[in-house]
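Participant: quick one, fold the following:
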Amino acid sequence: MEWKRINRRFERHPARTVIYSFALADFIGALLLWLPISHSKELSFIDALFTSTSAICVTGLTVANTALDFTKAGQFIILVLMQLGGLGVMTFSVFIALGIKQSLSFSSRLSLQESFLPHFTPEPRRLLLTIFVYTFTAEALIALGLLLCFLGQGLKIKNAFFQAVFHAVSAFCNAGFSTFKDGLIDFQKNYLVLMLITLAIFLGNVGFPIVYELLSLLKEKRRRLSLHFRLTVYTHIVLIVFGALAFLLFEKNGVLANFSWPLKIVTAVFHSVSARTAGFNSINIALFSEHSIYVFLILMVIGACPGSTGGGIKTTTLAVLSCTVWSRLRGFPQAVVFKRAIPVDQVGKAITLVFIYLLAIMVFHFFLTFTEPNVPFYKSKHEFLGALFEVVSALGTVGLSTGVTSQLNLWGKICIIMAMFIGRVGLLSLISFLSEVGHEPRPYKYPKERVMVG
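Facilitator: Model prediction:
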């Protein structure tokens, strides 16, 4: 009887659909990439699964060179997986259901709302239409700009078109995959390519709730912006500026020493934006100083904005915790910002997410160091940071690496696959799913008693 009750809650839980859809798409993608038509060199199933997981989870970590080891068919499959992963497999399934005039279940509506909006919407069609129009319009414009750049580099029209579309989707979805042998390193002095990729990443990780609210404001001609909008945008901009200034400070006489000042600024902004979950780099990450590696780690943990194509704990989580601390220091009993009080349950949710996220980093990092005792990064100048960087990059669905990924053994690959998958479906969703399935909500409270803290 208890098992039947748990099973019913399992079937109703909205996170079930998200987890199942990503897992199924991941497995199908791995099978397709494993087919002989998809790869030009020998490819094991674990490497196909790693690549599929990295693409569907829009991470970008690779154990096989996308340009050299995969055929055009394989690269096209990766492109489709990135697009599915960026918007969410559930989003496409709901869009198809609405397109054929099917009614949505409450679970589907709830999953859609939790993925893209801070509040419930009675108009799922309008929300989905906004998401798809915004996504494909942004990708098309970025692809057009990249096409002109690649044609200027001497690429033939057919190849230039595919490269432009691939990189536009990869950048907007914050995936970090590239069909160039050395990624974007060959374009490290191409201002236009770097700026277009930066713009695509920004448009992808700013979050669909921001776009939806902007359009609603224009349509309804309202002036008041929501607290979610202001917290998201302000934190987003502050982090970009912080990352860019940090890279300029730490690398102006390092990896950026031979760059002109305009190029230093563009490169610093590019890596600041990319580090938040995109995973593109125009300079080998292993060449950065340890100070910059720490900055990368901070930005990767924070990640993108909620309701976007990126991962991490999200900008609003950082904002809520920062506001809570600042409000406490000013004597407020709860988090206050912009003359608005943040609900206690949301503060608790933010604290829970950060605690679980940091715990997951420690667990995966311990497992990776335990399974990879002979990998060269232990003897590199970054030593301990190499493994930590890899785990944070995977869990935050970023895709940057100091060169560790290609050195992973079987267990190391499995560890990173799990980190990428959990990072994409969302740690809090996964934990709430596991906890709520087996337990009914507690209708009672216990008496309070104080303890010493600090």
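
Participant: going forward, measure contacts and count neighbours with C-alpha atoms only.
Facilitator: Will do.

Participant: quick one, strands of this structure?
Facilitator: Counting by DSSP state E, one finds strands in the chain at the ranges 336-337, 340-341.

Participant: which secondary structure elements does the first one sit against?
Facilitator: Read that as strand 336-337. helix 315-329 (3 or more Cα pairs under 8 Å, 6 or more residues apart in numbering; DSSP states H and E).

Participant: what about the closest residue to A278 other than its chain neighbours, how many residues nearby?
Facilitator: Closest residue to A278 apart from its sequence neighbours, by Cα to Cα, 6 or more residues apart in numbering: N174 at 3.9 Å. Neighbour count for N174, taken as other Cα atoms under 10 Å: 39.

Participant: want to put them side by side, so please do this one too:
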Amino acid sequence: MSSTPAPRPTRRLQAARLIGLAVVGVLGMIVTEAPRGHFGAASQVTLLGAIYAAALVLLALVFSLGALQGRRWAARGSLILLSVNVSAFLPALVHDFPVAGSVMLWSVVQVANEFFVDDTRAQRVRRHEQKAPTPASVWIQRYGPAARHILAVSLIANLSIVGFEIAASWVSDLTCLLLGLGVVALTGPFMLAVVRQQPRHLAWLALVLLGAPWSATLSAGLVALALYQVVVFGFVLARGPLFDDLVQSFLHRPALLLLSTFGSMAVTGALVLSFPASARGEPLSFLDALFTATSAACITGLAVLDTASTFSPFGQAVILILIQLGGLGIMVLSTFATILLGGRLALRSEQALEEILDIQSPGAAYELASFIVVATLALEALGAGILALRFSQHGMEPLDAIWYGMFHAVGAFCHAGFALWPDSLVSQQSDPVVLGVIMALVVVGSVGFSVLAALWLRARGEHRRFSLQTRVVLWMTLALTLVGTLLYALLEWNATLAGMTTPEKWMNALFQSITLRSGGFNTVDFATVEQATMAVMMVWMFIGAAPGGTGGGIKVTTLAVLAAALPALLYNQPRAVLMRRAIPNDIVYRAATIVTVAGFITVIAVVIMLATHNLPFSHVLFEVVSAVGTVGLSLGITEDLHAIGKWVLIALMFIGRVGPTSLALALGAQKTGRVTFPEGRLMVG
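Facilitator: Predicted structure coming up:
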């Protein structure tokens, strides 16, 4: 280690990391469920636990003060605290593996970051802040890394208090209160500089006062502090180099970023859903929590537990957040992937957004991502408002109506089939307003950002020719919707649609046709559908939605390319032609590879499921296709699966969400080799 004192921003980050190690260790000691261990049961502080906490806090304070003063001996502080945490929590692994393992993993990651990442991170911060020397940017340069870390630790601490229901513990409350007050003192100058620069941001701080008024009670103060920290954390991240780093990471390692993003969301969501506060009764097992979190983050909708009766309002909120993050994540990342692969988006020829699509510039990428987020939230808010009004007209309490409207609007746009009714939307099958809003949100979310933006510009009066991407998506969506409606009505007119009026039959047939392509909701009992209908449904689920949208499947453009390639192969034409445009052969190969790999994965999963479960073949195939296509529909066997089946579906949902885009990126990044081989002839067919 160099004898030269570290720069002040690095020293502050080192001190913040030491405090974070102490806070996580103390809270981990409280929430660890080890009745027969040295930490005792959850919310209990044993004598050994108190000694450990006191020693940890004392060490953290001593070494953090030394770090701030640039003392050389302080550099050993993180290693010493790591040793203390690992030694204390290693015996607790036997009693409470998730909590003890999380504390140990956090400690190891923080120490690793300190020794391997800090120098390059500080250089990126300095390069980033040289662009805009404002008071806020100067603060970011000096205190940004430390503030981001301590804010993350403080938010994790507040989440732990709520999730593990330890608000009655004075140790945890005092820890979070002191940490929150320290955050206010640290970030106060930054927020004042931000408000002075842009007074409109004062509204975000006003929400803190409206959300949790300050009072004499400690709980209200902690809630207000937590809300303040959420707002400040967003500003600190937005003003820092994080987004620039993400853009550069996507440009250089797009598939890896895609995999790590959804993998991190699923694991983090599983940990939070396993909190006692997430369930109405006994806490979920980690496997069930991971299944639910993966289904929500990968916006699928398959569930091994009933959402309304199993999960508390806190757990439902976690599921909603995972759905929203998963929907926004796939829209942003897949849109960037389309551009990176050379796709001709509809907006590329639009002067109004030409600069936004130049993602070689991090600022332009930030504008593109912001545009997608704002458009998504606006559409969801509109749908949530209509649904909430309709639910209140049905006699639902105002707050319940708002929650139900928001939950189902976000779920519909993001194509996550989670519902707060046990029968999905069967109870709403005769309400044209509810079904109409859900169908509209599903369709809008399925077509992709590029198509939405092109339609928006056309609606504003800019009459320019749609790109091939937009035209293919619109025509394929229309064709699949109409054909699916006719087939479902024809096959189920006197089956699942029996007992409805003629308009209701057509409305529900249309709903199933739309939701089959990754929507995930149902208004009829799919357990009683005809075998022929089941086959059609699986085909529609396998096809899915459009690239850049929130739906899954192999994508409608993939099907269109293969359909165009078929006559080219039959008539020995050199290129496939689609809507009077020649399709490059590499795109045809990419489409064929995606379909082949998806089919191969489906076959393997079906074999494993049949070998480990005594279930009908049709039901297993339907479940597997639903998971691969991230649809979320089921014939009722999800709750009957044992551990192996759940792990298989978890893997399928993850592959179905990130697989097609990652595979396309991997194929698109391949370069033609210089080595050529002599041709060989084979008889096929």
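
Participant: follow-up on the earlier one: as CSV, the strands of the first structure with distance to G183 of the first structure would be great.
Facilitator: Compiled in CSV, the strands of the first structure are given as follows (distance: least, Cα to Cα, whole Å):
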stretch, distance to G183 of the first structure
strand 336-337, 42
strand 340-341, 45
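
Participant: which one, of those strands, ends up nearest to L400 of the first structure?
Facilitator: Of all the strands of the first structure, it is strand 336-337 that lies closest to L400 of the first structure, at 33.7 Å by Cα to Cα.

Participant: circling back: would you list the strands of the first structure in JSON lines and tack on mean neighbour count and distance to C149 of the first structure?
Facilitator: Shown next, in JSON lines, are the strands of the first structure (neighbours: other Cα atoms under 10 Å; distance: least, Cα to Cα, whole Å):
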{"stretch": "strand 336-337", "mean neighbour count": "18", "distance to C149 of the first structure": "44"}
{"stretch": "strand 340-341", "mean neighbour count": "12", "distance to C149 of the first structure": "46"}
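
Participant: indicate which one of these is closest to G399 of the first structure.
Facilitator: When those are compared by Cα to Cα, strand 336-337 sits nearest G399 of the first structure, at 33.4 Å.

Participant: whereabouts in the second structure does that closest one align?
Facilitator: Under TM-score structural alignment, the match for strand 336-337 of the first structure in the second structure covers residues 577-578.

Participant: residues making contact with that stretch?
Facilitator: Stretch 577-578 of the second structure is contacted from outside by A560, V561, A564, A565, A568, I583, using Cα atoms under 8 Å, 6 or more residues apart in numbering.

Participant: where along the stretch 1-150 of the second structure do the helices fall?
Facilitator: Using DSSP state H, counting those that start in this stretch, the helices of the stretch 1-150 of the second structure run over residues 8-31, 47-68, 77-89, 97-116, 118-129, 135-163.

Participant: now the equivalent of I438 of the second structure over in the first structure, nearest residue through space, not along the chain?
Facilitator: Matched by TM-score structural alignment, I438 of the second structure corresponds to I197 in the first structure. Distance criterion Cα to Cα, 6+ apart; nearest residue to I197 of the first structure, sequence neighbours excluded, is A171 at 6.0 Å.

Participant: trace that neighbour over to the second structure, please.
Facilitator: By TM-score structural alignment, A171 of the first structure lines up with A412.

Participant: list the contacts for that match?
Facilitator: Contacts of A412 of the second structure by Cα under 8 Å, 6+ apart are I438, M439, L441, V442, G445, G519.

Participant: dump the helices of the stretch 1-150 of the second structure into TSV; add mean neighbour count as well.
Facilitator: As requested, the helices of the stretch 1-150 of the second structure are arranged in TSV below (neighbours: other Cα atoms under 10 Å):
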stretch	mean neighbour count
helix 8-31	25
helix 47-68	18
helix 77-89	21
helix 97-116	18
helix 118-129	16
helix 135-163	21
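
Participant: picking up where we left off before, hmm, the residue nearest to A278 of the first structure is touching N205, no?
Facilitator: Yes. Using Cα atoms under 8 Å, N174 of the first structure is in contact with N205, at 7.2 Å.

Participant: where do the contact lists of the two overlap?
Facilitator: The contact lists of N174 of the first structure and N205 share T309, G310, where a contact means Cα under 8 Å, 6+ apart.

Participant: buried residues in the lengthiest helix in the second structure?
Facilitator: What stands out as the longest helix in the second structure, according to DSSP state H, is helix 362-393. For helix 362-393 of the second structure, the neighbour count (16 or more other Cα atoms under 10 Å) marks 362-369, 372-373, 376, 379-381, 383-388, 390-392 as buried.

Participant: again with stretch 400-408 of the second structure
Facilitator: Across stretch 400-408 of the second structure, burial judged by 16+ other Cα under 10 Å covers A401, I402, W403, Y404, G405, M406, F407, H408.
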